[in-house]
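Participant: sequence and computational prediction follow.
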Amino acid sequence: MLQDTRFSQADRRTPLGPTPVPMGAPIDAEKMHALMVGNVLGLDPPQHTKIRRAAVGRFSVRSVRRQRPAIAEFVERRLDEILAAESTADLFEDFAVPISVFAHCRMLGIPNSKVEEFATIFATEELKFGDMLQFAAEVLDFKGTDLGEDTVSDLLRSELSGPEQLGIATVLMGSGRDAIAYMIGTIMVSLLSDPGQLELLRREPERIPASVEEFVRFHAMFVSTHPRTVTEDVTLEGIDFHKGEPVWVSTVAANRDGTRFPEPDTFDVTREASGHLAFGHGVHACIGQQLARVVIAEAITQLLRRLPTLRLVEATQQVPMAFAGDLPTYSPGTVRVTWEQHGGKELVGDNENS
């Protein structure tokens, strides 16, 4: 379904029916047009191809790896601040969210003066399309006189029209930031609840980049992809789909497919987990998946190295939770942790950077 053109993402009808969408700032006809022509989450080729091509340059494997030193430096600095404050923290709000915001802003080119505003406007629980569009328009105006080596600057240099630039910029700002933060917090809940796997990664941190595939296979934030609409009668695997019907594809179910992943409900950092669908598949696969891999690996690596006595105090997600909103999306909840302080500093073993 994810690669079959008979399942359209443009003519989108959610199986839940219409859901109210908070607007915030007013959306005039021009901004509404921008969402229509630039929102890759609601387009099919060839318009989707045109928009995505203009946005993907900074998100290639090679480009993202060049960002690793800056990301690593920020993670280290954030841990310094947490360790200097007290011996407890919420790994989601205090650690994962700031890291994800930093990486997102750096990749997109959001100016430092607007980072705090970005973090507020694009928090998942409070998304308002009017505010998002207005913020994106302001960033595009700002960057228009100060082009740099970032995604927004690439959009401004591209052949996209003004509305197309605004539409895709808004979508990029609103996509992926909280998913990365969710992953970091939720992965640590699993590791801190499984001493064997935790110690394995502490002893062999070189495993962590490869383990990211198992991290995201097991901990996908989105229960399904965005809904598709059937454009003509289709039969797949003996199931009839009729023109006009809405369809949700459960990537979580695919990631727990026992014919593809033995013992799929077991979290195993040694598993060869490539081929999962945590980042989607086909033309609508996540643009920022390489960035997610780098940020998650760096965050987990530094946490395990610098806090050897880290332990879980409480995690909201350890008991059943409602979905985070109208769409089937998981919330990380609170991830409260603590550690032992030694002479005002966390014991860090033989780490020369301690």
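Facilitator: The structure has been received and is ready for your questions. Values in this document were obtained by computation on a predicted structure and should not be read as measured data. Numbers count the residues shown, from 1 in each chain.

Participant: hey, let's count contacts and neighbours off CA atoms from now on
Facilitator: Noted.

Participant: please enumerate the strands of the stretch 151-300 of the chain.
Facilitator: 228-230, 234-236, 239-241, 246-247 (DSSP state E, counting those that start in this stretch).

Participant: format those as CSV; extra columns: distance to Ala285 and mean neighbour count.
Facilitator: Supplementary listing: those in CSV, determined by distance: least, CA to CA, whole Å; neighbours: other CA atoms under 10 Å:
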stretch, distance to Ala285, mean neighbour count
strand 228-230, 14, 24
strand 234-236, 21, 11
strand 239-241, 23, 12
strand 246-247, 17, 22
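
Participant: turn those into JSON lines, columns for distance to Val269.
Facilitator: Formatted as JSON lines, the strands of the stretch 151-300 of the chain follow (distance: least, CA to CA, whole Å):
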{"stretch": "strand 228-230", "distance to Val269": "33"}
{"stretch": "strand 234-236", "distance to Val269": "33"}
{"stretch": "strand 239-241", "distance to Val269": "35"}
{"stretch": "strand 246-247", "distance to Val269": "32"}
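
Participant: of all those strands, which one is nearest Glu138?
Facilitator: Closest to Glu138 of the strands of the stretch 151-300 of the chain is strand 228-230 (CA to CA; 31.8 Å).

Participant: could you give the separation of that closest one from the chain centroid?
Facilitator: Strand 228-230 sits 24 Å away from the centroid of its parent chain (CA atoms, centre = their mean, to the nearest Å).

Participant: packing partners of that strand?
Facilitator: In terms of contacts (3 or more CA pairs under 8 Å, 6 or more residues apart in numbering; DSSP states H and E), strand 228-230 is packed against strand 7-8, strand 246-247.

Participant: let's have those strands in CSV, adding distance to Val230.
Facilitator: Formatted as CSV, the helices and strands packed on strand 228-230 follow (distance: least, CA to CA, whole Å):
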stretch, distance to Val230
strand 7-8, 5
strand 246-247, 6
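
Participant: structure two is appended below for comparative analysis:
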Amino acid sequence: MSTAPNIEGTGCPYHAAVMPTDGTPFRPSPQFAAWRAEAPATHLTADDGNVGWFVTGYDLARAVLEDAARFSQADQRHPVGHHAFSGHLPDNDLVDAFMAGNVLGLDPPQHTRVRRTVVGRFSVRSVRGQLPAVRAFVERRLDEIVAAGSSADLFWDFGVPVSVFAHCRVLGIPEHRSGEFTDIFAAEDLRPEEMIAFAREVLELKRDDLGEDTISDILRSDLTDAESLGITSVLMGSGRDAIAYMIPTTMVSLLTDPGQLAALRRDPALIRPAVEEFVRFHAMFVSAHPRTVAEDVTLQGIEFRAGESVWVSTVAANRDGDRFADPDTFDVTRDAFGHIAFGHGIHGCIGQQLARVVIAEAITQLLDRLPSLRLVEAAQSAPLPFAGPLPTYSPGRVHVEW
């Protein structure tokens, strides 16, 4: 349980709240709505004792995310646990490389320099060109699942393999290294030193075998070796898990809501706009990547002071009733555009267009191929521990039968 929030910009931080852990992707902690009813941001005490601002209001969330000048993504302090890379990078060159190319922790102009190297492969046009390959892989994977029996775990048996295939294809990870990629980047116990070492090996492997993919673009660019290693490591470790999470999580909602399931089966063309509701309603990030206030600023009555941490909750903001009517209802016919499940501003998710295409294709084929699909059990129906120091919902196992 959390303490009562202190919502005054100059209030005593000793009355700050703590992160609630009683939420699920389907029913986020009611504490978020209670805080938002009082103010769009609340003082929150992190696990390390740091007191910052937890943003729950939609308008304030967008304002913070789009203001990269006054809300820096450098010097991040997480609200729970410890930094993902603490104690895992023994070599200074690994630390320097990761920081030089880590677009998740850079401000302009370095952020701009690194990000522009990779965005082309994630444009709407480029990603749509990947659809035939994604479609073929999903078909093959479902053939394998059906041939193996009449039950499956939609996360490990389907969501993870589909996300790995799409990720490896767009990045340019050789097919014969995809198994190793899965072992390292889809592991429950992530080891950053192994992630960066793998990225370094793939970069070396690709130098003499450039293709039409993201890693080849990085190698053709004017990025330094450190920047190239950093951005490659970040891209390998980011986004895939969100796709793997969203596919089974969305299916839990559909399989427990016959009306919504029937609507999609009745009108398959609805799937494209419905993806926006999938990601709005099931937003993964209880708190997005931390910001640090660069200079004193007041927004919507909240007095942000230089040096304070700011944690924007995409989960809470996407459930703001001032922006989305009846926000706690899952409605595949809703106009959910404008959600911030993929972030917002210059740090918005690079791979969001890929995620839309892959999620839509995976859900479409599941509904088409397995008309008798039913949910047996979903671990995430009850609160689970956060997936990491960046507080995100865990997908858990999703047991289905047909």
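Facilitator: Thanks, I have it. Everything numeric here is computed off the predicted structure, so don't read it as measured data.

Participant: so what number do they get for TM-score?
Facilitator: Aligned and superposed, the two chains score 0.93 in TM-score terms (TM-score structural alignment, normalised by the length of the first structure); 338 aligned residues with a CA RMSD of 1.3 Å.

Participant: all helices of the stretch 1-150 of the second structure, in order?
Facilitator: 30-38, 58-66, 92-101, 110-115, 124-128, 131-148 (DSSP state H, counting those that start in this stretch).

Participant: gap between Ala29 of the first structure and Val171 of the first structure?
Facilitator: Ala29 of the first structure sits 18 Å away from Val171 of the first structure, going by CA to CA, to the nearest Å.

Participant: who has more neighbours, the two?
Facilitator: Using other CA atoms under 10 Å as the criterion, Ala29 of the first structure and Val171 rank with Val171 on top: 19 against 9.

Participant: counterpart of that one in the second structure?
Facilitator: Structural correspondence for Val171 of the first structure with respect to the second structure (TM-score structural alignment): Val234.

Participant: how about the closest residue to that match other than its chain neighbours, what does it touch?
Facilitator: Computed as CA to CA, 6 or more residues apart in numbering, the closest residue to Val234 of the second structure that is not its neighbour in sequence is Asn102, at 6.1 Å. The contact partners of Asn102 of the second structure, taken as CA atoms under 8 Å, 6 or more residues apart in numbering, are 227, 230-231, 234.

Participant: tell me the spacing between the alignment partner in the first structure of Asn102 of the second structure and Val21 of the first structure.
Facilitator: In the first structure, Asn102 of the second structure lines up with Asn39, judged by TM-score structural alignment. Taking CA to CA as the measure, Asn39 of the first structure falls 16 Å from Val21 of the first structure.

Participant: could you do Thr88 of the first structure as well?
Facilitator: 37 Å.

Participant: Lys50 of the first structure now?
Facilitator: 27 Å.

Participant: those two: who's more crowded?
Facilitator: Lys50 (15 against 10).

Participant: counterpart of Phe155 of the second structure over in the first structure?
Facilitator: Using TM-score structural alignment, Phe155 of the second structure pairs with Phe92 in the first structure.

Participant: checking its match next. Helix, strand or coil?
Facilitator: Counting by DSSP: H, G, I helix; E, B strand; the rest coil, the backbone at Phe92 of the first structure sits in helix.

Participant: pretty sure it is touching Ile187, no?
Facilitator: No - checked against CA atoms under 8 Å, the pair Phe92 of the first structure and Ile187 is beyond contact range at 10.6 Å.

Participant: what does Thr292 of the second structure correspond to in the first structure?
Facilitator: By TM-score structural alignment, Thr292 of the second structure lines up with Thr229.

Participant: tell me the contacts of its match?
Facilitator: 7-13, 243-247.

Participant: which among those residues count as buried?
Facilitator: 7-13, 244-247 (16 or more other CA atoms under 10 Å).

Participant: residue contacts, Val312 of the second structure?
Facilitator: Val312 of the second structure neighbours (CA under 8 Å, 6+ apart): 54-56, 61, 64-65, 287-290.

Participant: nearest residue to the counterpart of Leu191 of the first structure in the second structure in space, please, no chain neighbours.
Facilitator: In the second structure, the residue paired with Leu191 of the first structure is Leu254, using TM-score structural alignment. Computed as CA to CA, 6+ apart, the closest residue to Leu254 of the second structure that is not its neighbour in sequence is Leu261, at 5.0 Å.
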